[in-house]
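> no sequence on this one, just coordinates:
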């Protein structure tokens, strides 16, 4: 095949650039969904963002599409801007949300660890691994950020975009984006507990499950930090405590009381957002998904998602 070969395709009849191949555009869906989920903490919202991004792409003429030099960058820019809008409106929606709002939990799956190869050079001290950026603890910290902070931080520290690229998305200068990411990074360092090896996390979660099944309040208290915090999200759709439960002993007693109120509750160990967690089922139906944060050998945070709208990904999950 000569250097001028078109590989079997008909030769171009004009000097106009060709529109990108549909497969190449469709191939960005996974990356866009991963990005939008980390920005929004909701798979449903992330899917809506990706759908809207593709709708805007296909609304253009082939000539307009062909004029875009890097379609993947265009798609990311559009998705990022839509996420900014969604984050702004989400603050208003969550003021009306019944009870506590917890990010939507994701089951185990490599499709959720998808990043950008290459990208900006990032100091290792200013970077977050893709799988760490999926954890419930990390996503909860992101919730405390402003929309612009969240976008700048996630795009730069997680997905390795340059501040120049981020500036085009958030409509600010490179230096302003750098300050946003720096501010967000400080929040993460202040609020995010040091990592505990996953194997040890699994052991503690298993011990917690066994103590819960045995209704052993003493063992549960021993696994919980005295200042532990438990947060439940029922979304006003199903019953759940409306305020966080504070204190290891209170959490232990509440957990044991819950099993007495819901006989037949089955506790299953499961990977939740890339970390050891629990799935609660009753009569074969997933009724809650629990994520944990640990410091040393003790549980410091528990998040229980009961809102069925956030459990769609778990309805057909095997035990």
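Okay, I see it. Since the structure is predicted, the reported quantities are computational estimates derived from the model, not experimental observations.

> alpha carbons only for contacts and neighbour counts from here, please
OK.

> part of a strand, is residue 290?
Yes. Counting by DSSP: H, G, I helix; E, B strand; the rest coil, residue 290 falls inside a strand.

> from memory it sits against residue 281, does it?
No. Residue 290 is not in contact with residue 281 according to Cα atoms under 8 Å; the separation is 11.4 Å.

> and those two? Which one has more around it.
A count of neighbours by other Cα atoms under 10 Å puts residue 290 above the other of residue 290 and residue 281, at 23 against 17.

> report the contact partners of the more buried one.
Shown in contact with residue 290 (Cα atoms under 8 Å, 6 or more residues apart in numbering): 272, 277, 278, 279, 280, 302, 303, 304, 305.

> next, the one to line up against it:
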């Protein structure tokens, strides 16, 4: 086996973790894949003889790539994460270890929505440290701060997430009514009705397979989301997805698309569109009659 083959094999052993880091940073499977691919290109051009811990080196590289991509969004005048950041009031960090573990393990759409309210370096510090146990000594050079300052960034991000993380609607029947109303309005092209069902800051995410089928990689804001869905979803059916009301498109007896909804205080704050067959196979889907 050649040296390049060995390097490629070591990279593949770390791919899933790198993709997880990138997805939590970027909130897009397509962009996460781009970041991981860029990491491989950088690795293939680098002399790694002096690299003692390849996994840590790759995590650092992916972190830097994601940080550059987040900053690039702002330079292209897309919705800037910095512009949406609100500095939290400094309070004592009362999080116990169990709560920290639960927070770090929560990687659903609700958390991604809140992560996007952080500025890029806060997001990077939180994701790398709280979710992937990267030390602040390693994070510091990536964000251009001291280890102590990097620790403060992660702590500030943690407080913000704890304060702003939306609590999903607990009443399943109410969730179902809202999702059902959304599907009816979408089929009928009722733009104004869709607006009443969507939170002003609603976020839609779609995986790569869904994008190839016509979805967009990411849509934000009630007007943009209402405009995208108005007149669509003619064949979407109400379903329970992992126990929560959602929608699916079934063709030839197989689920082709699944849409999960996050409903808070009577409005939809997030939609997650999945079309990748492997991911669909991991979902517990039950069609709802009527």
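Noted; the coordinates are in hand. Because the structure is predicted, anything quoted here is derived from the model rather than measured.

> re the thing from before, okay, and which of the contacts of residue 290 of structure 1 map to strands?
Here DSSP state E is the test, and the contacts of residue 290 of structure 1 give 272, 277, 278, 279, 280, 302, 303, 304, 305 as lying in strands.

> which of the residues you listed count as buried?
Buried members of these, counted by 16 or more other Cα atoms under 10 Å: 272, 277, 278, 279, 280, 302, 303, 304, 305.

> which members of these are the farthest-apart pair?
Maximum pairwise distance in those, criterion Cα to Cα, is 13.6 Å, between 280 and 302.

> quick check, central residue of structure 1?
Central residue of structure 1 (Cα atoms, centre = their mean): residue 38, 3.9 Å from the mean position.

> what residue in structure 2 is paired with that one?
Mapped onto structure 2 by TM-score structural alignment, residue 38 of structure 1 lines up with residue 24.

> for that match, give me its contacts.
By Cα under 8 Å, 6+ apart, the neighbours of residue 24 of structure 2 are 107, 112, 127.

> out of those, who's the most crowded?
Busiest of the contacts of residue 24 of structure 2 [other Cα under 10 Å] is residue 127, holding 24 neighbours.

> how far away is that one from residue 265 of structure 2?
Per Cα to Cα, to the nearest Å, residue 127 of structure 2 is found 27 Å from residue 265 of structure 2.

> surely residue 192 of structure 1 and residue 135 touch.
No. Counting by Cα under 8 Å, residue 192 of structure 1 stays clear of residue 135, with 10.7 Å between them.

> from residue 304 of structure 1, how far out is residue 232 of structure 1?
Distance of residue 232 of structure 1 to residue 304 of structure 1, given as Cα to Cα: 5 Å.

> correction: residue 139 of structure 1
Remark: distance between residue 139 of structure 1 and residue 304 of structure 1 (Cα to Cα) = 14 Å.

> how about residue 124 of structure 1?
Distance from residue 124 of structure 1 to residue 304 of structure 1, counting by Cα to Cα: 32 Å.

> ok, now residue 252 of structure 1?
Computed as Cα to Cα, the residue 252 of structure 1 to residue 304 of structure 1 distance reads 14 Å.

> same check on residue 49 of structure 1?
On the measure of Cα to Cα, residue 49 of structure 1 and residue 304 of structure 1 end up 26 Å apart.

> do residue 224 of structure 1 as well
15 Å.

> show me the strands in the stretch 51-200 of structure 2, by range?
198-206 (DSSP state E, counting those that start in this stretch).

> need the helices for it, in chain order.
Counting by DSSP state H, counting those that start in this stretch, the stretch 51-200 of structure 2 has helices at residues 54-75, 81-84, 97-105, 109-115, 120-126, 132, 136-143, 147-164, 172-188, 191-197.

> wait, which of those is closest to residue 220 of structure 2?
For the helices of the stretch 51-200 of structure 2, proximity to residue 220 of structure 2 was assessed by Cα to Cα; helix 109-115 is nearest, at 10.0 Å.

> list the contacts of the closest one.
Contacts of helix 109-115 of structure 2 (Cα under 8 Å, 6+ apart): 24, 27, 123, 161, 164, 165, 166, 203, 262, 270, 271, 272.

> closest one of the contacts of residue 24 of structure 2 to residue 280 of structure 2?
Distances from residue 280 of structure 2 to the contacts of residue 24 of structure 2, taken by Cα to Cα, are shortest for residue 107, at 17.1 Å.

> quick one: residues contacting that closest one.
residue 24.

> if we go to 6 Å?
Under the criterion of Cα atoms under 6 Å, 6 or more residues apart in numbering, residue 107 of structure 2 has no neighbours.

> next one: residue 125 of structure 2
Counting by Cα under 6 Å, 6+ apart, residue 125 of structure 2 touches residue 154.

> that one maps to what in structure 1?
For residue 125 of structure 2, the aligned residue in structure 1 is residue 152 (criterion: TM-score structural alignment).

> out of residue 192 and residue 135 of structure 1, which sits in the busier spot?
Here residue 192 of structure 1 and residue 135 are compared on neighbour count by other Cα under 10 Å; more neighbours surround residue 135, at 21 against 14.

> now the more buried one: how far from residue 27 of structure 1?
25 Å.

> which residues touch the aligned residue in structure 2 for residue 177 of structure 1?
Residue pairing (TM-score structural alignment): residue 177 of structure 1 is matched to residue 150 of structure 2. For residue 150 of structure 2, the contact set (Cα under 6 Å, 6+ apart) comprises residue 140.

> change it to 8 Å
By Cα under 8 Å, 6+ apart, the residues touching residue 150 of structure 2 are 125, 136, 139, 140, 143.

> for residue 127 of structure 1, same thing?
Counting by Cα under 8 Å, 6+ apart, residue 127 of structure 1 makes contact with 156, 157, 158.
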